[in-house]
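*Asks:* Here's a sequence, model it:
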Amino acid sequence: MSTNVTTGFKHKSVEARPTPKVVSHEEWQAARIKFLEREKQYTHLRDELTRQRMELPWEKVEKDYVFDGPEGKVSLSDLFDGRSQLIIQHFMFGPHETIGCVGCSFAADSINGVLPHLEHHDVSIAVISRAPLPVLEAFKKRMGWNFKWVSSGGSDFNYDYHVSFRKEDLEKGKVYYNYGIVENLPTHLEDLQGISSFYKDEDGNIYHTYSTYGRGGELQLATYNYLDIAPLGRNEKGENGDLTAWVRHHDKYDEKGHVDNTGRYHEDKTPGSCCSEEHAS
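*Replies:* Have a look, this model is predicted:
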C-alpha cells in the first residue's frame, strides 16, 4: 500500500488475529528462533542503509534563512545552538491554522525524552512551521513540549525543502514532495511533514545532509516502535488505514473529536455528529 501523503504514515495493514495458534513452549521457541534470523537480517540491512546514508553527498546551504523565535529573530546557524549537527522536524502547521496536525504532534511527542541525550551527543533538534510564533507557542504550552520551535512564515525555508506548497502550484494539481510529483493534493493542504538534517563546520559553513518524508520519519516515532512488538501491532482499522483511525493529540483521547484524512483534528458537537463549523474549513 502506498504512503498516504496527507498523514505520511500509511502502511500495509496487518490484520489482528483474535484467535492465534496456541502451541507448546518448545514449538513457540522453535518458531521464535526461526523468526530471529529474519530480525537479524533486518537489523544488518538497517545498519547497511545507515552506512550508505552517511556516505550520501552533502549540499552547501547558500541562503540565509531567518526565523521567528521566542527570543527574537534567529538564523539557521543559531538553531545549531553551539553543536555541529542539527535535525529539523518539519511540522505541518500553516499560517491560518490554530491547532497542530495530529500526525506531526504524534511525532513531536517522541522528542522530549530523547532531547537531553541528543544534546549531549553534539546534536540539536528544532521544530519548524509556518504558523505565527504566538500560535506555535500557545500550542507548545498546551502540549507540554520543551523543544525549540520557530516560525518560518517569513522565509522560503519550507518551500525550499519541499514541505510547503504555493497556492498556484496546488491549483495546477501538481506539487513536488518526497522526491517526486504528487498530483491532486487538496488545494487547502499547503503544508506536509518531513525531517531534515544539517551539519555546520568549524568555519560556520552549513550543509544539508539528508531529508526524508512520508514513512521515512517512522523510525523517530517511539509509539509505533512499541506497537510493532505488541500482540496486535499497529491495529489501524480505520477507513484510511493509518493513524487517523486512532491517534489524537495526547490531551484529547477522552474527547469526542475525530481526525480527517489530512491529519486535522475536529471537535464533534455531540457524539456521532460531524465536526463543528469552527473546524470545518
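
*Asks:* alpha carbons only for contacts and neighbour counts from here, please
*Replies:* Noted.

*Asks:* can you tell me how far His96 sits from Leu136?
*Replies:* Between His96 and Leu136 the distance, using Cα to Cα, to the nearest Å, works out to 12 Å.

*Asks:* quick one: contacts of the helix or strand hosting Pro116?
*Replies:* Following DSSP states H and E, the helix or strand that holds Pro116 is helix 111-119. The contact list for helix 111-119 (Cα atoms under 8 Å, 6 or more residues apart in numbering) reads 83, 124-125, 145-147.

*Asks:* Please dump those residues into TSV; it should also carry neighbour count and secondary structure for every row.
*Replies:* TSV is the format used below for those (neighbours: other Cα atoms under 10 Å; DSSP: H, G, I helix; E, B strand; the rest coil):
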residue	neighbour count	secondary structure
Arg83	18	coil
Ser124	25	strand
Ile125	22	strand
Trp145	16	coil
Asn146	12	coil
Phe147	15	coil
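
*Asks:* please give me the structure for this one as well, since I'd like to look at both together:
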Amino acid sequence: MSANALPPVVDADTWQQQLDALRTREKAATRELDAIAAQRRRLPMVKMPDYTLEGEGGPVRLADVFEGKQQLIVYNHMWFPGETWQCPGCTGYTSQFTRLEFLDNYDARYVIVTQGPIDEALAYKRRVGNRMTWYSTANSPFGTDVGAPPGGEFAVNVFLRDGDTVYRTWHTTGRGVEQLGHTFALIDLLPYGRQEEWQDSPDGWPQEPTYSRWASAKDVAAHYGTDAV
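*Replies:* Now for the predicted structure:
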C-alpha cells in the first residue's frame, strides 16, 4: 500500500459532478437487474422426484421442507467429511442470515441443505452459531441432482410447490451467490473495496491475495458460535 493511497481531494461541486456521472451507471445497472429479475420470473421449471431428506426431527419429504409455504430457497452448503471446520465461504455467507421471518410475507422459506450426515451438520451449525434450518442429503441424490454433489461446490436453488409436487425454478453458483448476501455489497462501497489482487483499483491501493481477508470458519464460530473450540 502506498503512503499516498488516498483519493484526490476536490471541491464539493466537482465531487458532486463525478458522483452524478457514477449514479447514471448505477441506475442503469439497477434497471438491468430489474430486467434480469423479470426474465427469471418467466423461466420454465422442472418437475422434481419425491426426495426424502434428513432433518433435525428425522426423515422429511422435500415437499414438507416447505413447511406449508409455496416457495423455497435452498443453499447447498459444501461439506468435507471428517473436518472440524467446513468451507469458510459457505460458513461466512450463511452466517449473514439471522432474520428470515420477512420471507413469511412472500410465502417462502430459506434453508440449508448439505451432504454431511445430519448429526454432524447440526453439530456444526451449533459450533458456528448458524441460525438457519439445516437438512442433510447424505442419503439422497437430491444434492447431486441440483448441482451440489458430494465433494462438489456450493449452490443456490429455488423451488416452487404445487400441492405435493415440487418444481425447480432457478439455480446459481459462484459469484451469482455473493449477490444474494450483504457483505460484499457493503465492502464494495468502501474506498479500498475488497483489497484483492484481481480488482481494478488505482495504483498504490492496498491489494492482497484473494480470500486473504475473508473470515475463516473458526473466526465465524468465535463471533457467533455456542461451543467453539
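
*Asks:* on that earlier part again, of His96 and Leu136 of the first structure, who's got more company?
*Replies:* Leu136 (23 against 10; other Cα atoms under 10 Å).

*Asks:* before we move on, the earlier item: closest one to His249 of the first structure out of the contacts of helix 111-119 of the first structure, please.
*Replies:* Taking Cα to Cα as the measure, His249 of the first structure lies nearest Trp145 of these, at 12.4 Å.

*Asks:* Looking at the first structure, which helix is longest?
*Replies:* The longest helix of the first structure (DSSP state H) is helix 25-54.

*Asks:* Tell me which residue of the second structure matches up with Ile33 of the first structure.
*Replies:* Ile33 of the first structure maps onto Asp20 of the second structure when the alignment is built from TM-score structural alignment.

*Asks:* got it, and Asp64 of the first structure?
*Replies:* So, by TM-score structural alignment, Asp64 of the first structure is matched to Asp50.

*Asks:* Can you name the helix or strand that that match falls in?
*Replies:* Per DSSP H and E, there is no helix or strand for Asp50 of the second structure.

*Asks:* so what's it up against?
*Replies:* Asp50 of the second structure neighbours (Cα under 8 Å, 6+ apart): 61-63, 165-166.

*Asks:* can you do 10 Å?
*Replies:* For Asp50 of the second structure, the contact set (Cα atoms under 10 Å, 6 or more residues apart in numbering) comprises 61-63, 142, 164-166.

*Asks:* how about the residues you listed in CSV, adding distance to Val46 of the second structure?
*Replies:* As requested, those are exported to CSV (distance: Cα to Cα, whole Å):
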residue, distance to Val46 of the second structure
Arg61, 17
Leu62, 14
Ala63, 14
Phe142, 14
Asp164, 14
Thr165, 11
Val166, 8
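
*Asks:* wait, which of the residues you listed is closest to Pro7 of the second structure?
*Replies:* Nearest member of the contacts of Asp50 of the second structure to Pro7 of the second structure, counting by Cα to Cα, is Phe142, at 49.6 Å.

*Asks:* number of nearby residues for the closest one?
*Replies:* Phe142 of the second structure, neighbours per other Cα under 10 Å, totals 23.

*Asks:* ok so, going back, average separation of the helix or strand following the longest helix of the first structure from the aligned part of the second structure, please.
*Replies:* Note on helix 25-54 of the first structure: by DSSP H and E, the next helix or strand toward the C-terminus is strand 59-60. Once fitted to the second structure, strand 59-60 of the first structure is off its aligned match by 0.8 Å on average (mean Cα distance after the TM-score superposition for the first structure).

*Asks:* Which stretches in the second structure count as helices?
*Replies:* 12-41, 62-65, 88-94, 118-128, 142-145, 175-178, 183-187, 217-224.
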